[in-house]
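>>> What would the 3D arrangement of this be:
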Amino acid sequence: MSVQEIYDGVVEFDIEKVVGLVKQEVSLGTDVSEILSQGLIGAMDEVGQRYTEGEFFVPEMLMAAKAMKAGLEVLKPLLSQGDNEKKGTIVIGTVKGDLHDIGKNLVAMMMEGAGFEVVDLGPDVDTEKFLATAKEKNADIICMSALLTTTMPAMEVTVKAIREQGLTYKTMVGGAPVSEDFAKKIGADGWSSDAPGAVEMARQLLAK
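Okay, here's the model as predicted:
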């Protein structure tokens, strides 16, 4: 039952163990989607659950996400071969004027772990870059992060631009100063206070 061991390895933040076991399962011919969904994604769901219950905090989530990502790197060449269906494409970045990226990085890793195609634009991203990348990558959701109250208005600019241009991208916002009320006020489609919530929100938006 080595897929379970991969799951355990992620929850224990053991990168070497995860990479070794993923390689081993691949060489044994285990179905890649099984390794992904039961081993890596399942583990990140568990990590998210532990975070929600206050057992894990951001550092633990980052360590688990790194272990998951290391396992994912082993699978990537194999994933592109199969028809491993993508859950959707997400363009993510920290808005213009804001250089904070720990929260955004965590959301990006959790989204990737949940099977989304993630295009991470990094910090200090303006509206044009969000929209140009979303068009180029045929994205489903644009996720924007802010940690400074002074950069929050940049989110509204992007949401407004999407609406004015008649584009269909869903928008999600997050970051320490960002509230659900603010998200509603600017017309964003979704909001989350943490990374596991962001994954859940993205799943809900794409199910609509």
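>>> rest of the way, CA atoms for contacts and neighbours
Noted.
>>> any chance you could map the helices in this structure?
Using DSSP state H, the helices of the chain run over 2-11, 15-27, 32-34, 42-52, 58-81, 102-113, 127-137, 153-164, 180-186, 195-207.
>>> Specify the stretch among these that is closest to K96.
Each of these has some distance to K96 by Cα to Cα; the shortest is helix 153-164, at 6.5 Å.
>>> List the buried residues in that closest one.
Counting neighbours by 16 or more other Cα atoms under 10 Å, one finds that the buried residues in helix 153-164 are 154-156, 158-160, 162.
>>> now the other sequence, so there's something to compare against:
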Amino acid sequence: MTREELLKAIITELQKGKIKDFNEHVQEALREQIPATVLLNDAFLVAMQNVADKWSQGKAFIPEVLIAARCLNSGLDLIGPELLKHNVETKGIIVLGTVKTDLHDIGKNLVGLMLKSKGFEVIDLGVDVAPEKFVEAVKTYQPDYVCMSALLTTSMPSMKQTVEALIAAGLRDSVKICVGGAPVTLAYCQQIGADIYEPDAITLAQRLLDLSS
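Have a look, this model is predicted:
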């Protein structure tokens, strides 16, 4: 394969979630000394933007997005060591998690995927994340943003408790706080003292990218 054919194959396989072929072609590209930065910008991010566009247009659905996400994460693992050698600058660091008492992760995973596709480094704390764990993560990773997700109305108070915990720890002014999820609204975001609310993962990722530019 020529370099152009290889990049095109990687884009197509990522979009379709064909992880075996995708991994093989990414490894071939690295052997052919195609720079990891080229793979990231001209293949991975191009493919994920295509997936995001199809999703926003109603032409792709959550299962398709998630299998593309699996490929993206696998590819990032493969090119990660090379990216570190080149000291590639990220758009920012984001701590992400579904709040305490909530075990839903599809929305959170979509947010993480879209943020990664925009060039952010995402620290995913998982689900049922207590306020204290968010605080510890902010101390450890010094992120630019904390993103909290909730699908249950009963778990939404944990968002407010996390904001209060960051204030108590003297960390509130060091990060922007983003909240989202089906029951969350802009009014609730403002009520609890968070900074950013967007109705979906694509819009949030684009807004944070615009803020980081």
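>>> ok, back up a step: need the buried residues of helix 153-164 of the first structure in CSV with distance to A108 of the first structure, can you?
What follows is these, written out as CSV (distance: Cα to Cα, whole Å):
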residue, distance to A108 of the first structure
A154, 20
M155, 18
E156, 21
T158, 19
V159, 20
K160, 23
I162, 21
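>>> nearest to R50 of the first structure, of those residues?
M155 (29.9 Å).
>>> Wait, A134 of the first structure touches V91, no?
Yes. The pair A134 of the first structure / V91 is scored as a contact, 6.2 Å apart, by Cα atoms under 8 Å.
>>> For the two, indicate the residue with more neighbours.
Neighbour count, other Cα atoms under 10 Å: between A134 of the first structure and V91, V91 has more, with 25 against 20.
>>> give the contact list for that one.
118-121, 130, 133-134, 139, 141-143 (Cα atoms under 8 Å, 6 or more residues apart in numbering).
>>> Include distance to V58 of the first structure when you put those residues into TSV, please.
What follows is those, written out as TSV (distance: Cα to Cα, whole Å):
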residue	distance to V58 of the first structure
V118	20
V119	22
D120	19
L121	21
F130	26
T133	28
A134	28
A139	27
I141	24
I142	23
C143	19
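>>> From the residues you listed, which land in strands?
Within these, residues falling in strands by DSSP state E are 118-120, 141-143.
>>> Pick out whichever of those residues sits closest to T168 of the first structure.
I141 (9.0 Å).
>>> Trace that closest one over to the second structure, please.
Aligned counterpart of I141 of the first structure in the second structure: Y145 (TM-score structural alignment).
>>> Do I have it right that that match meets C178?
Yes. Taking Cα under 8 Å as the definition, Y145 of the second structure is a contact partner of C178 at 7.1 Å.
>>> neighbours around E53 of the first structure, how many?
Neighbourhood size, E53 of the first structure [other Cα under 10 Å]: 10.
>>> V95 of the first structure against F130, yeah?
No. With contacts defined as Cα under 8 Å, V95 of the first structure does not count as touching F130, sitting 9.1 Å away.
>>> Now do the contacts for the residue lying closest to F61 of the second structure once chain neighbours are set aside.
The shortest distance from F61 of the second structure to any non-neighbouring residue, by Cα to Cα, 6 or more residues apart in numbering, is to W55 (6.1 Å). For W55 of the second structure, the contacting residues are 61-62, 65, by Cα under 8 Å, 6+ apart.
>>> Look up how far S149 of the second structure lies from W55 of the second structure.
For W55 of the second structure, the distance to S149 of the second structure equals 20 Å [Cα to Cα, to the nearest Å].
>>> go on, K100 of the second structure?
Distance, K100 of the second structure to S149 of the second structure, using Cα to Cα: 10 Å.
>>> higher neighbour count, those two?
Between K100 of the second structure and S149, counted using other Cα under 10 Å, the more crowded position is S149 (29 against 23).
>>> For the closest residue to the more buried one other than its chain neighbours, grab the count of nearby residues.
The shortest distance from S149 of the second structure to any non-neighbouring residue, by Cα to Cα, 6+ apart, is to T98 (4.6 Å). Neighbour count for T98 of the second structure, taken as other Cα under 10 Å: 31.
>>> before we move on, what about E128 of the first structure?
Using other Cα under 10 Å, E128 of the first structure is surrounded by 11 other residues.
>>> for A43 of the second structure, same thing?
If you count neighbours by other Cα under 10 Å, A43 of the second structure ends up with 21.
>>> Identify the residue of the first structure aligned to it.
Using TM-score structural alignment, A43 of the second structure lines up with G39 in the first structure.
>>> Spit out the contact partners of the nearest residue to its match once chain neighbours are set aside.
Spatial nearest neighbour of G39 of the first structure, chain neighbours left out: Y7 (4.4 Å); criterion: Cα to Cα, 6+ apart. Neighbouring residues of Y7 of the first structure by Cα under 8 Å, 6+ apart: 38-40, 42-43.
>>> Since that was my last question, I'll sign off now.
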